[in-house]
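Q: Fold the following, please.
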Amino acid sequence: MGLLMVKLAAVGIEPVTFWLRDSLCQPQVIGPPQPIVSIVGDDVILPCHLEPATDAVAMTLEWTRPDLNPRFVHLWYDGRELVSYKHPSYMGRTSLFIDKLKHGDISLKLSKVKLSDEGKYRCFIPTLGRNCIVQLVVGAVSSPVVEITKDSSGVDLGCESKGWYPEPEVFWLDGEGNILSAGPTETVRGPDGLYTVSSRVTVEKTDTNRFTCRVQQQNINQTRETQIHVPDHFFTATQKKEQESQREQLKSQLEEVERQEEENNENERKLQSAIWIVQGMRKKPLLEVKKDLERRKAELDEQLQKKERALKIKEGEVTNVTEYKRKTENEKEQIKVKLKEKEKGKGDNSLTT
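A: Model (predicted):
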């Protein structure tokens, strides 16, 4: 290379220009423009290639995660993998496409993906001084389970889905695909880092009685849903309860209306009576009202006098009875005295004889 630079300098070509052109002619390490998404348990390919296509069989290739220690995920050196430098969590789970290395395909296959595999991966060829970064997004999904329950308010549907990552959203849809209004989603994250989500919704009878619980995670573009058909008899029983409850409510409302009407009628009667009294008093002159009151007073006084006279008569009768009783008692005492004297006289005669 030094001899070439001397020859180039001799003909007037700057060495710097040569090195720039030589650098531009080197293969580029090209990765994907978007993050790679994988599901827990699946196999995933982290794409990386040389452009223009260059045989990489004899090159040193480093797949690393800068946030780990040791950082090596897969180290290719001298036509073989150096396992001793590898991070323990990737043991037995990484591989290259050996038959494609000669065509510049240096992609990495990662098997049985784990949540902990999520992160940034660096594909680097030291001899070229080139690298690219591949972002791996790991998700976990599961199908939701739906159950039917009945309560006083109607037919209640419950949906639960376990083992999601990242945290998903839950939606309820009717038979036509319209989103239903449901309660807040309950979310629990387990010790394994996975999310369990659950949601409940109260539904009414429709033409199809079909409802869907949809769980989705937009970051990993994953959706799982379960559809359920609610038999008519669930709604029939609920409708009967609702009708009975409505009848009771209607009956109570009617009774309240009747009570209020009766109360209003009574108030109207009292008001009307007051109006009549006021109107009657307004129709009569004040003098006539005074005469009426005096006449009424005279009538009451006469009635009082009659009662007083009757009371005096009664008192006189009581006095007479009392006097008669006293006289009777005196006469009784006199008779007793006479009887005693008579008996005594008989006794004295007997002794004389």
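Q: C-alpha from now on. contacts and neighbour counts both.
A: OK.
Q: how much space between residue 60 and residue 244?
A: Applying C-alpha to C-alpha, to the nearest Å, the value for residue 60 to residue 244 is 81 Å.
Q: Please identify which of the two sits among more neighbours.
A: When residue 60 and residue 244 are compared for neighbours, residue 60 comes out ahead with 18 against 12, by other C-alpha atoms under 10 Å.
Q: The more buried one reaches residue 76, doesn't it?
A: Yes. Using C-alpha atoms under 8 Å, residue 60 is in contact with residue 76, at 5.6 Å.
Q: Now list whatever residues contact both of the two.
A: Overlap of the contact sets of residue 60 and residue 76 (by C-alpha atoms under 8 Å, 6 or more residues apart in numbering) is empty.
Q: Please, where are all the helices along this structure?
A: 2-10, 15-24, 98-101, 232-283, 286-352 (DSSP state H).
Q: now those in a markdown table, with distance to residue 211?
A: Putting the helices of the chain into a markdown table (distance: least, C-alpha to C-alpha, whole Å) gives the following:
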| stretch | distance to residue 211 |
| --- | --- |
| helix 2-10 | 77 |
| helix 15-24 | 60 |
| helix 98-101 | 49 |
| helix 232-283 | 13 |
| helix 286-352 | 82 |
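Q: Nearest residue to residue 141 in space, ignoring adjacent ones along the chain?
A: With sequence-adjacent residues excluded and distances taken as C-alpha to C-alpha, 6 or more residues apart in numbering, residue 141 is closest to residue 164, at 4.6 Å.
Q: so the one you found sits right up against residue 142, yeah?
A: Yes. The pair residue 164 / residue 142 is scored as a contact, 6.6 Å apart, by C-alpha under 8 Å.
Q: ok, the two, which is more surrounded?
A: Comparing residue 164 with residue 142 by neighbour count (other C-alpha under 10 Å), the higher total belongs to residue 164, at 23 against 18.
Q: Let's see this one next, to set against the first:
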Amino acid sequence: MSPSQRCAHVLLLMFSVCRMSPVSCQNKVNASVGETVLLTCSVSEVGLALKDASVYWTDKDDNTVLDIIKNEPDLSSQSDRYKDRVSSFPDRYQAGNFSIQMKKVQLSDSSPYDCKVPQLGFRNRVTLNVSAKRNGPGPEPGPEPGPGPSGGAVVTLNSIHMTVLSVTVLSCFI
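A: Okay, the predicted model is just below:
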């Protein structure tokens, strides 16, 4: 097999692996008590699959942080610990952005949070680490975080993608 054929086969394999199912990503967010944070959740599968999407944000104890049912925030089952502190960006749902904003974070908010889109088999985990407020003068707090660059689109390569990409590049030179 020629190097160019090998490279083509590996690229095809990489494309197949990446298209098997939406990627589950893991992100970490650090904050101090009282800050506002953005917990990101972006799905690459856009279009008809997201027309009536249901998305479930939960914490480590399976408490409901926020449910989005058929592209509408649903606060009816939201845990009391998140009431009036968690919001989302409904104008970004159709683009696959189901990120949430959590205000006035507390030490007890330190937890992994899961964003699940069952109809796509998608799960995104964001780990929030909250530390005690800094003592002494510090920088003035900035504006509240928005949904992110490019309308909240977040592209994250996980370790599987990085491994496949590395093997692809290396195989083209062997």
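Q: Can you pull the TM-score for these?
A: Overlay of the two chains. TM-score (TM-score structural alignment, normalised by the length of structure 2): 0.60; 120 aligned residues with a C-alpha RMSD of 2.5 Å.
Q: returning to what we had before: next up, the contacts around the residue nearest to residue 141 of structure 1.
A: Per C-alpha under 8 Å, 6+ apart, neighbours of residue 164 of structure 1: 139, 140, 141, 142, 194, 195, 196.
Q: Rebuild those residues as JSON lines, extending it with distance to residue 40 of structure 1.
A: Shown next, in JSON lines, are the contacts of residue 164 of structure 1 (distance: C-alpha to C-alpha, whole Å):
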{"residue": "139", "distance to residue 40 of structure 1": "6"}
{"residue": "140", "distance to residue 40 of structure 1": "5"}
{"residue": "141", "distance to residue 40 of structure 1": "8"}
{"residue": "142", "distance to residue 40 of structure 1": "11"}
{"residue": "194", "distance to residue 40 of structure 1": "11"}
{"residue": "195", "distance to residue 40 of structure 1": "13"}
{"residue": "196", "distance to residue 40 of structure 1": "15"}
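Q: quick one: which of the residues you listed sit in strands?
A: Judged by DSSP state E, those include 139, 195, 196 as members of strands.
Q: Find the residue closest to residue 109 of structure 1 in space, skipping its chain neighbours.
A: residue 45 (4.4 Å).
Q: Now which residue in structure 2 aligns to that neighbour?
A: With the correspondence set by TM-score structural alignment, residue 45 of structure 1 lines up against residue 38 in structure 2.
Q: if I read this right, that match contacts residue 97, doesn't it?
A: No. Counting by C-alpha under 8 Å, residue 38 of structure 2 stays clear of residue 97, with 11.9 Å between them.
Q: So which of these two has more stuff around it?
A: With neighbours defined as other C-alpha under 10 Å, residue 38 of structure 2 and residue 97 compare such that residue 97 has more, 24 against 21.
Q: My guess is that one contacts residue 152. True?
A: Yes. Contact criterion C-alpha under 8 Å: residue 97 of structure 2 and residue 152 qualify, at 6.1 Å.
Q: Common neighbours of these two, please.
A: Looking at what touches both residue 97 of structure 2 and residue 152 (by C-alpha under 8 Å, 6+ apart), the common residues are residue 42.
Q: ok, now how distant is the match of residue 45 of structure 1 from residue 152 of structure 2?
A: According to C-alpha to C-alpha, residue 38 of structure 2 stands 10 Å off from residue 152 of structure 2.
Q: same thing with residue 104 of structure 2?
A: With distances taken as C-alpha to C-alpha, residue 104 of structure 2 is found 21 Å from residue 152 of structure 2.
Q: what do you get for residue 106 of structure 2?
A: From residue 106 of structure 2 to residue 152 of structure 2 the distance is 25 Å (C-alpha to C-alpha).
Q: Could you do residue 36 of structure 2 as well?
A: Per C-alpha to C-alpha, residue 36 of structure 2 is found 16 Å from residue 152 of structure 2.
Q: and residue 107 of structure 2, what does it touch?
A: Neighbour list for residue 107 of structure 2: 33, 130, 131, 132 [criterion: C-alpha under 8 Å, 6+ apart].
Q: Surely the first one touches residue 129?
A: What that stands for is residue 33 of structure 2. No. Between residue 33 of structure 2 and residue 129 there is no contact under C-alpha under 8 Å: 9.9 Å.
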